[in-house]
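Participant: Give me the fold of what follows.
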Amino acid sequence: MTFDIVVVGAGPTGLTLACELRLAGADPLVLDRLPEPSTVPKANGLGGQVVRMLDHRGLLERFTAAASHAGPVPAFPFGGLPLDLSRLEADPFHLLLLPQPRMEEILGERARELGVTIRRGHELLSFTQDDPTSPPGPADGGGVTLRVRGPEGDYEVRTRYLVGCDGARSLVRRQAGIGFPGSAARETTLLGRVVLAESAINPKTGEVEVPGVGRVRPGRHATPHGAFTITSLHPGVHLVGVHLPTGADTAAPEEPIGPSTRKDPAEPAAPEDPAGPLAPEELRAAVRRELGADLPIERVLWSARVVPQARQADRYREGRVLLAGDAAHLFPAGGALAVCLPDAVNLGWKLAAHAGGWAPPGLLDTYQTERHPAGRRFLTQARVQALLTEPGEDAAALRGLLGELLGDAQAVRRVAGMMSGSDLCHDMPGAAARPHPLLGRFVPGLRLVTSSGATGLAELMRTASPLLLDLAGRTALTRIAAGWRDRVVVVPARCEDPPADALLVRPDGHVAWVAAADEPDEQAGDALRTALSHWFGAETRAEDIQEVTTAGG
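Facilitator: Got it, this is the predicted structure:
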């Protein structure tokens, strides 16, 4: 059995990558060792730039319909400190609240619509790749051989590329010999999704009335023993967490939040390996120790011990083997999918170009040069968030100082940009000494009028094709794209207050070239040829060109 690309892992990253590969014309196979999709709510939603990426693929409406909240938020926590986003002229934090199992259900539906082959209950056992220094292609037959265990026994699969989206304990990463340096957090979190008594919740403030304690407000509360967190995720569902120093015993704190203190010697102590399952009774007992009273929990939906990790693979590629998502990075604070899904969208079209035989030299290398720094930058802010939540005087001093700095709108803008990914800017070839502000950034959500009528730029990105957008009738530039007519879609359009005369947008939404209003055709045309060749391969021979391929005009 032979496939263009095999993706290991049918989580959000693997399914997104599979969809991107199909849109770009590749034939992927997705393997997942679990016989059924996981019901574990590892993530609680999406926020930031990734939401606009969903819109580019026509998935935003599906996600919004399933979300308990969809839209901008006036404030967002940074390590427990409030970011007042209402002070910004443009809020980067469009938030979608929905549990990961529902995300996977939506992405799985989309993958099946596109014809992706998904094999559940099929576990990757091992793989061997051919000489990684020789470029795989139809002529040399190079690639990777996988040994897989399925319900009916072991079998082999041959593929040109293998992508590990198989999570923190990635077999693909380990067998490829890729390092995963970093550290574990100094605290263990006993985490649970719970249903609280409705009568105990103040609908206006979200505070929870705890008998013998009083009102406990949403957020994180430091205690001498550790910390306690409670927050509402979805209607009727709360997330509660008890944060303990890793390896510490679970004795009751000397000064709990409430006035009473309880300690049940029969309650189990934390295991030597703190990460893993957590019985509902253990969660209830741990919360009782922190509060000094019983939280009015009617039902525990899910619970687990979690040790946050701060890690990043030292490289995202080893020959024909690549990593994406949690296999490539782990963050000690939330928001991982804001990095994982863009990994997939960045990689998909580049990998499909190699599978299709038209990729320019070095295209796949840009996955490493673009996404590894993006992961490292997000990891930096996530580490800072984790430090801000630690107990002790040093962390308190850090919270006090940053709290003052975050009173400034510019500081809020910078931090929100790092958290949301909206500040990401990739290097582009042929950039002028003073490049256009849009170059390398995610394209803005323009409203357009084409010969087919009014539309949005997001609608034009549904097919995941490269897009040359002509906003000023500069046909001398659009004629140049005729040499890439089989790969690049040209759209003449009008736009109120256009940001530039023309834009070349990559399939992942990043602007690869800009023609400014005062830039001569010859100069702009040379830069356009450079960008087209760099990202989309060699120009088609002039004698084969009949006309410029256009869409919407």
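
Participant: alpha carbons only for contacts and neighbour counts from here, please
Facilitator: OK.

Participant: Could you check how far E522 is from H94?
Facilitator: 40 Å (CA to CA, to the nearest Å).

Participant: no, scratch that, I was asking about V210
Facilitator: Looking at V210 against H94, where the rule is CA to CA, the gap reads 33 Å.

Participant: looking at it, G45 is touching H94, isn't it?
Facilitator: No: in this structure, G45 is not within contact of H94 by CA atoms under 8 Å, at 10.8 Å.

Participant: The two: which has the busier surroundings?
Facilitator: Neighbours were counted for G45 and for H94 using other CA atoms under 10 Å; G45 has more, 25 against 19.

Participant: Name all residues that make contact with that one.
Facilitator: L95, L96, L97, L98, P99, Q100 (CA atoms under 8 Å, 6 or more residues apart in numbering).

Participant: again, but for S86
Facilitator: Contacts of S86 (CA under 8 Å, 6+ apart): P74, A75.

Participant: now do L379
Facilitator: L379 neighbours (CA under 8 Å, 6+ apart): A310, R311, L330, F331.

Participant: Those residues: which two are farthest apart?
Facilitator: R311 and F331 (6.8 Å; CA to CA).

Participant: When those two are compared, which one has more neighbours?
Facilitator: F331 (26 against 23).

Participant: Leaving out chain neighbours, which residue sits closest to the more buried one?
Facilitator: A310 (4.9 Å; CA to CA, 6 or more residues apart in numbering).

Participant: Just to check, that neighbour is in contact with R383?
Facilitator: Yes: counting by CA under 8 Å, A310 does reach R383; the two are 7.0 Å apart.

Participant: To compare against the first, here's the next sequence to fold:
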Amino acid sequence: MPLNSPDGAGTLDADVIVVGAGPAGLMLAGELRLGGARVIVTERLERPTGQSRGLGFTARAMEVFDQRGLLPRFGDPETSPMGHFGGVQFDYTVLDGAHFGARGIPQSQTEAVLEEWATELGADIRRGWEFVELAEGFLDGDEVEITVRTPDGVQRLRAAYLVGCDGGQSAVRKAAGFDFPGTPATRAMFLADVVGCDLRPRFLGERLPHGMVMAAPLGEGVDRIIVCPDGTPARERDQELTFAEIADAWQHITGEDIHDGDAEWVSSFTDATRQASEYRRGRVLLVGDAAHIHLPAGGQGLSTGVQDAANLGWKLADVVRGGAPEGLLDSYHAERHPVGARLLMNTRAQGTVFLGGEEADPLRELFTELIAYDDVKRHLAGVVSGLDIRYDIAEATGDAHPLTGRRLGDRLLIGAAGETGTTELLHPARGVLLDLSDDPEIRRAAVCYLARVRITTAVPKPVDGEDPLSGASAVLVRPDGYVAWAGGPDDLAGLDRALRRWFGAPAS
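Facilitator: This is a model prediction of the structure:
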């Protein structure tokens, strides 16, 4: 029986427990609630820190927020056509629909928007609740039990699934025994938001004989600085960091004295690069930094975590509601683990170009030459923006249409009720079957899925240039915006396979 059915509602504290109320955990909580799952989010911090390592998100993460109707909550996000790879600047719009992402949005704002949204949807967010222990049996049992430390003492919670969204030092990952291979940290780097320092902007960073520095004004007299001194070993996590140390490193690299300034907050990070060998062990799954850590480059960490959550949320909700078999969850690792591996590859490459010493000068020179070619720009823009992601969906369904496995970008459709956008159709986090030829056979093939798939009959509004919808009579889009099938009435068997694969058995 579905775990949140009237008969089973009292047996568990929630369908899913999410540990960690950062962007990935909050995004996942909202996705699960849209899918009808009961969710508890535990967060060890009693209140948000207000600190913001991230200052924006990529083009693909921006699309994810838009498909849930969240983008207006960020105001009017500014996007930049100009971005970089390893500090080498180029125009991302050489790739259709690409840009460097939303800029100037502090992570604290992203978290506030997502927490408000998840709470509105009914997620139970419990701050000051710290994950302590995972009970045995999560690999083979039909539930998970965790121990948490709360302001009122130790408590136990039970759910069908547990998801670790608790960052690079994930306690959930360690408790569940996930392997986390990779390369250890080789250097320490520092970050601070400073006031009273009168700094010259260095938006893309400046490579100097003793290291690299970046500086960018945040407004109201505050500057974000990043200091990457050469030869500074990684620090112990519990080792206290002071602004004086950061000012010393800044002066050593630049010759500029900023000791008279002050810091609103300071932090350190490293170039450690690791990825969990598997994203699921039994009833425990990992999302975001809990699954992969890397050198920060281009806001990709937060953005990849949000996309992890968007991929997993609807699948996990369908499973706990009884609408899909548990095997659907295996597609989360199959689809997102390669994306994480590619993220680690590109951030390590950027680190080599950006942070390497004199020995990396020939590489930087060659890279600068290569990036002048449009094909190279398109490739790198796709890698950093996430717009080049294509899931290997065809292998499971046999559908080899060029759209299958790719995200369907926002397209205007004209139907009986007027114009609507494909992004707007995805707001409820249900599947969408676009009937683009007003074909009753197409609609009839999906009628038993109306509880999980919205059928929309419309035609695409003409666009200039190449139209990816050209030649498709119908397109089945998953709740995360990726195309599960595209074709016509001559491939109704393929449509049926895709519906069963992603949405379970048809209703009677």
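
Participant: Just give the TM-score of the two.
Facilitator: The pair, once superposed, lands on a TM-score of 0.91 when counted by TM-score structural alignment, normalised by the length of structure 2; 488 aligned residues with a CA RMSD of 2.2 Å.

Participant: would you list the contacts of G45 of structure 1 in JSON lines and tack on secondary structure and distance to G192 of structure 1?
Facilitator: Below are those laid out as JSON lines (DSSP: H, G, I helix; E, B strand; the rest coil; distance: CA to CA, whole Å):
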{"residue": "L95", "secondary structure": "strand", "distance to G192 of structure 1": "22"}
{"residue": "L96", "secondary structure": "strand", "distance to G192 of structure 1": "20"}
{"residue": "L97", "secondary structure": "strand", "distance to G192 of structure 1": "17"}
{"residue": "L98", "secondary structure": "coil", "distance to G192 of structure 1": "16"}
{"residue": "P99", "secondary structure": "coil", "distance to G192 of structure 1": "13"}
{"residue": "Q100", "secondary structure": "helix", "distance to G192 of structure 1": "15"}
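
Participant: Report the aligned residue range of structure 1 for the longest helix along structure 2.
Facilitator: Across structure 2, the helix with the greatest residue count (assigned by DSSP state H) is helix 330-355. Counting by TM-score structural alignment, helix 330-355 of structure 2 falls onto residues 365-390 of structure 1.

Participant: which parts of the matching stretch are buried?
Facilitator: If you call a residue buried by 16 or more other CA atoms under 10 Å, then stretch 365-390 of structure 1 has these buried ones: 366-368, 370-372, 374-376, 378-379, 381-383, 385-390.

Participant: what does stretch 236-246 of structure 2 give?
Facilitator: Of the residues in stretch 236-246 of structure 2, those buried (16+ other CA under 10 Å) are F243, I246.

Participant: Then stretch 486-495 of structure 2?
Facilitator: Here stretch 486-495 of structure 2 shows A486, G487, G488, P489, L492, G494, L495 as buried, counting by 16+ other CA under 10 Å.

Participant: got those as TSV, with distance to C197 of structure 2 columns?
Facilitator: Below are the buried residues of stretch 486-495 of structure 2 laid out as TSV (distance: CA to CA, whole Å):
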residue	distance to C197 of structure 2
A486	56
G487	60
G488	63
P489	66
L492	66
G494	62
L495	61
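
Participant: Reformat those as a markdown table; add secondary structure and distance to T93 of structure 2.
Facilitator: A markdown table is the format used below for the buried residues of stretch 486-495 of structure 2 (three-state DSSP; distance: CA to CA, whole Å):
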| residue | secondary structure | distance to T93 of structure 2 |
| --- | --- | --- |
| A486 | strand | 27 |
| G487 | strand | 30 |
| G488 | coil | 33 |
| P489 | helix | 36 |
| L492 | helix | 37 |
| G494 | helix | 35 |
| L495 | helix | 34 |
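
Participant: was I right about L191 of structure 2 contacting A216?
Facilitator: No: using CA under 8 Å, L191 of structure 2 is not in contact with A216, being 11.7 Å away.

Participant: Between the two, which contacts overlap?
Facilitator: R224, I225.

Participant: Neighbour count for the two, which is higher?
Facilitator: Just comparing L191 of structure 2 and A216: by other CA under 10 Å the higher neighbour count belongs to L191, 22 against 18.

Participant: which one is the more buried one nearest to, not counting chain neighbours?
Facilitator: Per CA to CA, 6+ apart, closest to L191 of structure 2 is I226, 4.6 Å.

Participant: Also E424 of structure 2?
Facilitator: Looking at E424 of structure 2 with CA to CA, 6+ apart, the closest residue is Q67, at 6.2 Å.

Participant: burial measure for that neighbour, as a count.
Facilitator: 24.

Participant: Repeat that for P77 of structure 2.
Facilitator: 16.

Participant: so what's the residue lying closest to it once chain neighbours are set aside up against?
Facilitator: Distances taken as CA to CA, 6+ apart put A102 closest to P77 of structure 2, at 5.7 Å, once the chain neighbours are dropped. With contacts defined as CA under 8 Å, 6+ apart, A102 of structure 2 is in contact with G56, F57, T58, A59, M62, P77, E78, T79, S80.

Participant: Which elements pack onto the longest strand anywhere in structure 2?
Facilitator: Across structure 2, the longest stretch assigned as strand under DSSP state E is strand 153-164. When contacts are defined as 3 or more CA pairs under 8 Å, 6 or more residues apart in numbering; DSSP states H and E, strand 153-164 of structure 2 sits against strand 14-19, strand 144-150, helix 171-175, strand 284-286.
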